[in-house]
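Q: Sequence first, then the predicted structure, then my questions.
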Amino acid sequence: MKKILCTITATIFTICAVAQEIKVKNDEVKIDEKVVAYLEGKKPNFQVLSLDKQYTVSAELKFLESSGKRWMVLKSAKTGKTNEVDYKKFNPLNQQKSAMEAFIDKGFLSSEGLNTDAIENFINGDASGVSTKIKEEAAAGIEKQKRMESYQITIDDSGSIYSAASKDPNNKNIGTIKIASTTSLGVQKYEVFDLDGNLIATWYNMSSKHPGFDGYLYEQFITYDSKVFKVKPDTAGVLQYKMSTDKTAAMIVKELMFNGYTLQHQRAGK
């Protein structure tokens, strides 16, 4: 009974935490209409003050132009040290509110006000390395894009896939991609085959079950050896459908090749 009550209590606490309404207006930070902190200054640099205005921490909003990814640098007025905070979510139309949501997510702010000890411990503790990770991910993304472009993928209207990366100098055909399911919302399922007609990957648009896979697939494809990769659909600018101009199909093939699936005779002898 005690275990059940604890579970119910934890569930109620979680629901209440999620239901909190956060507002930032007229330099006041409110949680459920209760003022919990104050702001001074304007983005991208501002100060967050405690209710008695005796404690201040500086916040600088940063972003990487090449990727648009954002983070925040906090600076202690006491020690002059800094540390970086990432966002759980970010709204460019209300950046200060996004910053305060990050404060709540990190345990720096609650309905009781600023947790100054938690803020100082974080700033003066180990470096979070948020910006380093963001920059490394951006660099990796650029390198991945370059590699994908080098495959020089083309798909004809019958679904035949061609790649300049094919090792066969006489035949650049490496496989086939087919539409397996559609709805009024568009293509919901693609299947990719090697040159021997073996199924290599199945991509699902809507949340779907795949035979032998424990879980649901959403905007993902699963390979014949049960590896799962994310590919978001791209239908921008599509007026009249043709497989040869299907950006989603091309991206599925590129993602396969990037992860070592060369198609051609992929499953020969397996």
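A: Happy to help now that I have it.
Q: From now on I want contacts and neighbour counts done on CA atoms only, so please keep to that.
A: OK.
Q: SS state for A17?
A: helix (DSSP: H, G, I helix; E, B strand; the rest coil).
Q: Next one: it from Y216, what distance?
A: 28 Å (Cα to Cα, to the nearest Å).
Q: again, but for N45
A: N45 is 43 Å from Y216, by Cα to Cα.
Q: Repeat that for L199.
A: Distance, L199 to Y216, by Cα to Cα: 19 Å.
Q: In terms of packing, which of those two has more residues around it?
A: L199 (19 against 12; other Cα atoms under 10 Å).
Q: Look up how far T176 lies from that one.
A: L199 is 10 Å from T176, by Cα to Cα.
Q: which residues do the two both contact?
A: Listed contacts common to L199 and T176 are V192, F193; contacts here mean Cα atoms under 8 Å, 6 or more residues apart in numbering.
Q: which residues sit in contact with F122?
A: N83.
Q: immediately after the helix or strand harbouring it, which helix or strand?
A: Element membership of F122, judged by DSSP states H and E, is helix 116-123. With elements assigned by DSSP H and E, the helix or strand that comes after helix 116-123 is helix 130-150.
Q: Identify each buried residue in that next one, please.
A: Judged by neighbour count (16 or more other Cα atoms under 10 Å), helix 130-150 contains these buried residues: V130, S131, I134, A138, M148.
Q: Go ahead and confirm the last one touches L256.
A: The one in question is M148. No: counting by Cα atoms under 8 Å, M148 stays clear of L256, with 9.9 Å between them.
Q: Now for E101, how many residues are close by?
A: E101: 21 neighbours (other Cα under 10 Å).
Q: by contact count, what packs against the helix or strand containing it?
A: In the assignment (DSSP H and E), E101 maps to helix 95-105. Packed against helix 95-105, as judged by 3 or more Cα pairs under 8 Å, 6 or more residues apart in numbering; DSSP states H and E, are the following elements: strand 22-25, strand 109-110.
Q: Make JSON lines from those and add distance to E84 and mean neighbour count to it.
A: Listed next are those as JSON lines, based on distance: least, Cα to Cα, whole Å; neighbours: other Cα atoms under 10 Å:
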{"stretch": "strand 22-25", "distance to E84": "22", "mean neighbour count": "17"}
{"stretch": "strand 109-110", "distance to E84": "16", "mean neighbour count": "21"}
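Q: Which one, of these, ends up nearest to Y204?
A: strand 22-25 (36.3 Å; Cα to Cα).
Q: just checking, what packs against the closest one?
A: Short answer (3+ Cα pairs under 8 Å, 6+ apart): strand 22-25 packs on strand 28-31, helix 95-105.
Q: need the contact list for E120.
A: Neighbours of E120 in contact, by Cα under 8 Å, 6+ apart: S76.
Q: Helix or strand next in line after the strand ranked longest in the chain, which one?
A: In the chain, assigned by DSSP state E, the strand with the most residues is strand 173-183. Scanning forward in sequence from strand 173-183 by DSSP H and E, the next helix or strand is strand 186-193.
Q: put this beside the first:
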Amino acid sequence: MANSEFKYEIRRTFFDNHETLKCVQNLFMSSYSKLLKHIICISIRHVFTQLSNFLFLILLVIVTSVLNEFFLHYTIWQVVLLSAIFFGICTILYIIFYMYQSWTSWFDEIINESDLCYKNANKVYSKEKNAFFVAVTPENKIIGCAGILLDEEKNIFTDPIVSILDENEALLIRVITLPEYQGKGIAKLCVSACIDFAKQNNINTIQLVSTNRQNAAVKLYEGIGFVNIRNELFNKFLDYSTVLMELNL
């Protein structure tokens, strides 16, 4: 499957060599890093919004009263400002620390435990009823990918929001495009290849998991025909939720 406007083709890979697997892993690292930065920026804006919250102001007043006993040479507004800066910095540091932990945990999972780790990739995607497609340029650079699980792995390498899938259901995963190649229809073609594979194997329903922070991805899935069937709050403070979507074939 090839594209005429921008030269690349969609290929099925079985991960029978480590070079291909490493390229796909790097693809995920690049994409997740971009998402992580996006969430941090939104979260920091959320922090400053919360500074105007009534309950937060009450806390500031309490802290201000205490600090004012120790810093009598400061005016009340100087102490308020110092308190606000202190709480803001602490909250931002918490966000960065939380995201760093999430990043390292996710990275460790990809490398050591997931369907894309060295011990699992070939075993999972060499199966007749699982498939992984990559978008490859003429220079043999992998710029996008998507995978689909029809076999038992669909209930192993999944998210808690997904219920147990039966034999007529499949799981679409790992839909990624390098940031500099986004907007060229690469992800759509990779997903289409997965959908065609599912149809050939008599699948009735495909599910996938996204997040409320991946607006472009959600729009892509909706354009293909997926519908949002469930949202599950992952982190209330960061307003971060997982989204379960479904496509009936």
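A: Right, received. Where do you want to start? Not measured: the values here are computed from a predicted model.
Q: Quick check: TM-score for this pair?
A: For this chain pair, the superposition-based TM-score is 0.27 by TM-score structural alignment, normalised by the length of the second structure; 108 aligned residues with a Cα RMSD of 5.7 Å.
Q: that older thread, could you give the angle of the longest strand of the first structure to strand 186-193?
A: Orientation of strand 173-183 of the first structure against strand 186-193 (axes from the mean of the first three to the mean of the last three Cα atoms, to 10 degrees) gives an angle of 150 degrees.
Q: buried residues in strand 173-183 of the first structure?
A: Result for strand 173-183 of the first structure [16+ other Cα under 10 Å]: buried residues N173, I174, G175, T176, I177, K178, I179.
Q: and if you look at stretch 85-95 of the second structure?
A: In stretch 85-95 of the second structure, counting by 16+ other Cα under 10 Å, buried: G88, T91, I92, I95.
Q: possible to save the residues you listed as TSV with distance to L220 of the second structure and secondary structure?
A: Below are the buried residues of stretch 85-95 of the second structure laid out as TSV (distance: Cα to Cα, whole Å; DSSP: H, G, I helix; E, B strand; the rest coil):
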residue	distance to L220 of the second structure	secondary structure
G88	36	helix
T91	34	helix
I92	32	helix
I95	29	helix
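Q: could those residues go into JSON lines alongside distance to Q207 of the second structure?
A: Putting the buried residues of stretch 85-95 of the second structure into JSON lines (distance: Cα to Cα, whole Å) gives the following:
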{"residue": "G88", "distance to Q207 of the second structure": "39"}
{"residue": "T91", "distance to Q207 of the second structure": "36"}
{"residue": "I92", "distance to Q207 of the second structure": "35"}
{"residue": "I95", "distance to Q207 of the second structure": "30"}
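Q: Of the residues you listed, just say which sits nearest to L35 of the second structure.
A: For those, the nearest to L35 of the second structure is I95 (14.1 Å; Cα to Cα).
Q: how far away is the closest one from F54 of the second structure?
A: Applying Cα to Cα to I95 of the second structure and F54 of the second structure gives a distance of 22 Å.
Q: wait, which of the helices and strands packed on helix 95-105 of the first structure is closest to S58 of the first structure?
A: So among these, strand 109-110 is nearest, using Cα to Cα, at 14.3 Å.
Q: Mind checking what helix or strand follows that closest one in sequence?
A: As the chain continues past strand 109-110 of the first structure, the following element, by DSSP H and E, is strand 113-114.
Q: and the residue nearest to R147 of the first structure when sequence neighbours are not counted, how many residues sit next to it?
A: Leaving out its chain neighbours, the residue that sits closest to R147 of the first structure by Cα to Cα, 6 or more residues apart in numbering is F258, at 7.4 Å. Neighbour count of F258 of the first structure, defined by other Cα under 10 Å: 15.
Q: quick one on the thing from earlier: between the buried residues of strand 173-183 of the first structure, which is closest to V192 of the first structure?
A: Once Cα to Cα is applied, the member of those that ends up nearest V192 of the first structure is I177, at 4.4 Å.
Q: which residue sits closest to the closest one, ignoring its sequence neighbours?
A: Going by Cα to Cα, 6+ apart, I177 of the first structure has V192 as its nearest residue, at 4.4 Å.
Q: and the one you found, what does it touch?
A: Here V192 of the first structure is in contact with G175, T176, I177, K178, L199, I200, A201, T202, V253 (Cα under 8 Å, 6+ apart).
Q: circling back to that earlier point, let me know which of the helices and strands packed on helix 95-105 of the first structure is the nearest to T154 of the first structure.
A: Nearest to T154 of the first structure, of these and by Cα to Cα, is strand 22-25 at 48.8 Å.
Q: Let me know the angle separating the helix holding E101 of the first structure from helix 116-123.
A: 100 degrees.
Q: What residues of helix 95-105 of the first structure count as buried?
A: So for helix 95-105 of the first structure, counting by 16+ other Cα under 10 Å, buried means Q96, K97, S98, A99, M100, E101, A102, F103, I104.
Q: Could you dump the residues you listed into a markdown table and include distance to N121 of the first structure?
A: Output for those, formatted as a markdown table (distance: Cα to Cα, whole Å):
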| residue | distance to N121 of the first structure |
| --- | --- |
| Q96 | 22 |
| K97 | 23 |
| S98 | 22 |
| A99 | 18 |
| M100 | 18 |
| E101 | 19 |
| A102 | 16 |
| F103 | 14 |
| I104 | 15 |
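Q: Return the member of those nearest to V187 of the first structure.
A: S98 (35.0 Å).
Q: Tell me which residues touch F221 of the first structure, please.
A: A201, T202, W203, Y204, V228, F229, K230, V231, I252.
Q: my bad, V63 of the second structure
A: Here V63 of the second structure is in contact with S83 (Cα under 8 Å, 6+ apart).
Q: and it, how far is that from E69 of the second structure?
A: To E69 of the second structure, V63 of the second structure is 10 Å away according to Cα to Cα.
Q: for T91 of the second structure, same thing?
A: 25 Å.
Q: quick one: the one helix or strand V57 of the first structure maps to to helix 130-150, angle?
A: V57 of the first structure belongs to strand 56-63 when assigned by DSSP H and E. Following the same axes, to 10 degrees, one obtains 10 degrees for the angle between strand 56-63 of the first structure and helix 130-150.
Q: can you count the residues close to the nearest residue to E9 of the second structure once chain neighbours are set aside?
A: Residue nearest to E9 of the second structure in three dimensions, not counting chain neighbours: A2, with 4.1 Å by Cα to Cα, 6+ apart. Neighbour count for A2 of the second structure, taken as other Cα under 10 Å: 14.
Q: now swap in M99 of the second structure and tell me
A: 16.
Q: which stretch of helix or strand covers it?
A: Here M99 of the second structure is assigned to helix 76-112, by DSSP H and E.
Q: Quick one: name whatever helix or strand follows that helix.
A: That would be, after helix 76-112 of the second structure and using DSSP H and E, helix 121-125.
Q: What's the first helix or strand after that following helix?
A: That would be, after helix 121-125 of the second structure and using DSSP H and E, strand 130-136.
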